[in-house]
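In: have a look at this prediction, sequence included:
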Amino acid sequence: MANGITASDPVVQRFDRVDALRGLALVWMAAFHFCFDLANFRLTESDFYRDPFWTWQRTFILSTFLLCAGAGQAIATHRGQSWARFWRRWAQIVGCALLVSLSSWWMFPRSYISFGVLHGMAVMLVVARLSAPLGRWLLPLGLLAMLLPRWLQDPLFDTRLTNWVGLVTHKPITEDFVPVLPWLGVMWWGLAVTQWLLHHRPQWLGGASSQVSAGNSGDNHGLAWRALVLLGQWSLSFYMVHQPVFIGALMAWQQWLGPRPLSP
């Protein structure tokens, strides 16, 4: 998922709790995807498309990432990040989204990802950046964005060229679908809440890892925290690498040790 984008000034401290929350979501996402891969290779039996145990996990993981992305934009605009820096990061996200589409088409030609989390992130980050001056108005706008797909659907939005808006009459057949509506509402909430925290409670957002570092370097809790912070700072790289590693490992396992098909 997209990292929070910091200002170019290297002396500005990162807000470590935002990074750690993103890192925790990455760990959860990786576990979720590994379980999905096991089911896809028919090594376990799980229904990731209809079982609420899995579908709700996906919702919570995605919501956490989008909240963090909104927080990242609040921090970036608060620090005066230039549009040039924003567009460089945005171009990386778009490039990774295209790679996801190509790789998913190779694995799932009938249900490839045409508008997944990175595609949605690319569109929503631009909207979030432009709408950041709205401040607290983003809270009701976010609620409206979440509710609008329940109130308004039209067959016009059921094609691959238009379903990215989110006003579909039925979910498309695809391995990942993150339309602008309702998910922009979650990013707007992360943006608005973090703007408030930056002005009123900035200490709630950061400083934890530096405090831990001053303590016992052998403390397991401290090491885990710093690992989450570091992971959150490299979220896009981790997102792009983890699935090829999982899938490659499972393919190698089946190739050399032989598959264990499910009993009928």
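Out: That came in fine, so what should we check first?
In: CA only for contacts and neighbour counts going forward, please
Out: OK.
In: tell me where this protein has helices.
Out: For the chain, the helices defined by DSSP state H occupy 16-40, 52-78, 83-107, 117-131, 138-151, 180-200, 208-213, 220-233, 235-257.
In: out of those, which is closest to residue 8?
Out: Closest to residue 8 of the helices of the chain is helix 83-107 (CA to CA; 8.3 Å).
In: quick one: the closest one to chain centroid distance?
Out: 13 Å (CA atoms, centre = their mean, to the nearest Å).
In: which strands and helices sit next to it?
Out: Packed against helix 83-107 by the contact rule (3 or more CA pairs under 8 Å, 6 or more residues apart in numbering; DSSP states H and E) you find helix 117-131.
In: in the helix it packs on, which residues are buried?
Out: Within helix 117-131, the residues that count as buried by 16 or more other CA atoms under 10 Å are 117-125, 128-129.
In: equivalent analysis for stretch 189-206, please.
Out: Applying 16+ other CA under 10 Å to stretch 189-206 flags 189-195, 198, 205-206 as buried.
In: how about the residues you listed in a markdown table, adding distance to residue 173?
Out: Below are the buried residues of stretch 189-206 laid out as a markdown table (distance: CA to CA, whole Å):
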| residue | distance to residue 173 |
| --- | --- |
| 189 | 28 |
| 190 | 29 |
| 191 | 31 |
| 192 | 33 |
| 193 | 34 |
| 194 | 35 |
| 195 | 37 |
| 198 | 40 |
| 205 | 38 |
| 206 | 40 |
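In: of the residues you listed, closest to residue 255?
Out: So of the buried residues of stretch 189-206, ranked by how close each gets to residue 255 (CA to CA), first place is residue 190, at 44.2 Å.
In: quick one: contacts for residue 113?
Out: Contact partners of residue 113, counting by CA atoms under 8 Å, 6 or more residues apart in numbering, are 100-101, 104-105, 174-177.
In: and here's the other structure:
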Amino acid sequence: MVIQQQNTPHLKLKERIFEVDLLRGSAIVLMVIFHFCYNLAVFDWWDINTNTQLEWRIFRRIIVSGFLLAVGMSSYLVYSQQIRWLKLTKSTLKLIVVAWLITVGSVFMYPNAWVYFGIIHFIAIALPIAALFSRFPNTALIIGITCLITYQLGWISMRPLWEWSVHHLHIPTKTIDLVSFVPWIASVLIGIYLMHKSLFNLKIKNNKLTNSLARLGQHSLAIYILHQPIMYGIMFAIAKI
């Protein structure tokens, strides 16, 4: 996401924020690794279960947290001074189109576990919310923390909506990618506050590794769209040989 230069009392903005690109790039590399391992299990080349085994569940949560924190931080940089509705609309529509393509593609790749609300679907909804809250970072933090606490206490859950959708919309009970609105919206809202307070300004040194990861972060959406069909296609071809 390109960050337009604007004035803010909290930090001096550049055309791009290196640390945010680095975070996004690191997350996309970890996601490629995760999906590679998942595909090995799909083709029975590795006996693992990424849905039930604790280490894989933690690994996935780290990846999703990285992406969603970056969404919140980028939203603050772009929209905290003024919500540019045309830009926001274009970005959201692009995500909706990508989400639809992912759903259609997953139906062919995983007919019994296709994606109906994965991370891109989630971001398509979370981005406008983040844009609105970017001007109220303290409120975003309070709501984010409240969301986490109430979810952990079992006071709020998306499971009733999921069960209704399974029964009435006939979506599969298993899916390869599901990002529940609660509690994951908390990561986006907390990301807004982190950038507002410059708490992610780590001053990471540029080197070959960090520069490469940051460049990947600048193209994370394209990589996300392409990496799994390519890997799955190659493995499928190998399995047929």
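Out: Nice, thanks for sending it over. These figures come from a predicted structure and were not determined experimentally.
In: what's the TM-score here?
Out: Comparison of the two superposed chains (TM-score structural alignment, normalised by the length of the second structure) gives a TM-score of 0.86, and 229 aligned residues with a CA RMSD of 2.6 Å.
In: ok, the contacts of residue 113 of the first structure in the second structure: which stay?
Out: With both residues aligned by TM-score structural alignment, their matches' CA atoms under 8 Å, the contacts of these that the second structure also has are 100-101, 104-105, 174-177.
In: biggest separation within these, which pair?
Out: It's 105 and 177 that sit farthest apart of these, by CA to CA, at 14.1 Å.
In: who's more crowded, those two?
Out: residue 177 (21 against 16; other CA atoms under 10 Å).
In: setting aside sequence neighbours, what's the nearest residue to the more buried one?
Out: Among residues not flanking residue 177 of the first structure along the chain, residue 116 sits closest, at 4.6 Å (CA to CA, 6 or more residues apart in numbering).
In: what number of residues lie near that neighbour?
Out: 19.
In: if I pick it, what's in contact with it?
Out: The contact partners of residue 116 of the first structure, taken as CA under 8 Å, 6+ apart, are 97, 176-179.
In: out of the buried residues of stretch 189-206 of the first structure, the closest to residue 221 of the first structure would be?
Out: For those, the residue nearest residue 221 of the first structure by CA to CA is residue 206; the value is 16.7 Å.
In: quick one: residues contacting the closest one.
Out: Contacts of residue 206 of the first structure by CA under 8 Å, 6+ apart are 14-18.
In: pull out the buried members of these.
Out: By 16+ other CA under 10 Å, the contacts of residue 206 of the first structure give 14-18 as buried.
In: tell me the one among those nearest to residue 54 of the first structure.
Out: Minimum distance to residue 54 of the first structure across those is 24.9 Å, recorded for residue 18 (CA to CA).
In: contacting residues around the closest one?
Out: 68, 71-72, 205-206, 232.
In: want to throw these into a markdown table with distance to residue 51 of the first structure?
Out: Formatted as a markdown table, the contacts of residue 18 of the first structure follow (distance: CA to CA, whole Å):
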| residue | distance to residue 51 of the first structure |
| --- | --- |
| 68 | 26 |
| 71 | 31 |
| 72 | 32 |
| 205 | 35 |
| 206 | 37 |
| 232 | 29 |
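In: and which of those residues is nearest residue 254 of the first structure?
Out: Among the contacts of residue 18 of the first structure, and counting by CA to CA, the member closest to residue 254 of the first structure is residue 232, at 31.8 Å.
In: gap between the counterpart of the closest one in the second structure and residue 182 of the second structure?
Out: Aligned by TM-score structural alignment, residue 232 of the first structure pairs with residue 217 of the second structure. Remark: distance between residue 217 of the second structure and residue 182 of the second structure (CA to CA, to the nearest Å) = 25 Å.
In: same deal with residue 43 of the second structure?
Out: For residue 43 of the second structure relative to residue 182 of the second structure (CA to CA), the value is 32 Å.
In: for these two, indicate the residue with more neighbours.
Out: Shown here are residue 43 of the second structure and residue 182; by other CA under 10 Å, residue 182 has more neighbours (17 against 14).
In: was I right to think the more buried one contacts residue 147?
Out: Yes - the pair residue 182 of the second structure and residue 147 qualifies as a contact (CA atoms under 8 Å) at a distance of 7.1 Å.
In: tally of neighbours for the nearest residue to residue 80 of the first structure once chain neighbours are set aside?
Out: Leaving out its chain neighbours, the residue that sits closest to residue 80 of the first structure by CA to CA, 6+ apart is residue 7, at 6.8 Å. Applying other CA under 10 Å, we find 19 residues neighbouring residue 7 of the first structure.
In: could you do residue 97 of the second structure as well?
Out: Number of residues near residue 97 of the second structure (other CA under 10 Å) recorded here: 14.
In: name all residues that make contact with the residue sitting nearest the centre point of the second structure.
Out: The residue lying closest to the centre of the second structure (CA atoms, centre = their mean) is residue 67, at 4.0 Å. By CA under 8 Å, 6+ apart, the contact list for residue 67 of the second structure reads 23-24, 27.
In: map those onto the first structure and name those still in contact.
Out: Under both residues aligned by TM-score structural alignment, their matches' CA under 8 Å, what those keep in the first structure comes to 24, 27.
In: tabulate the contacts of residue 67 of the second structure (JSON lines), appending distance to residue 166 of the second structure and neighbour count.
Out: Listed next are the contacts of residue 67 of the second structure as JSON lines, based on distance: CA to CA, whole Å; neighbours: other CA atoms under 10 Å:
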{"residue": "23", "distance to residue 166 of the second structure": "34", "neighbour count": "21"}
{"residue": "24", "distance to residue 166 of the second structure": "32", "neighbour count": "28"}
{"residue": "27", "distance to residue 166 of the second structure": "30", "neighbour count": "25"}
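In: can you find the partner of residue 228 of the second structure in the first structure?
Out: Applying TM-score structural alignment, one finds that residue 228 of the second structure aligns to residue 243 in the first structure.
In: was I right to think that match contacts residue 35?
Out: No - at 11.3 Å, residue 243 of the first structure does not count as touching residue 35 under the criterion of CA under 8 Å.
In: tell me how far the residue nearest to residue 66 of the first structure when sequence neighbours are not counted lies from residue 222 of the first structure.
Out: Nearest residue to residue 66 of the first structure, sequence neighbours excluded (CA to CA, 6+ apart): residue 187, at 4.9 Å. From residue 187 of the first structure across to residue 222 of the first structure, the span is 29 Å (CA to CA).
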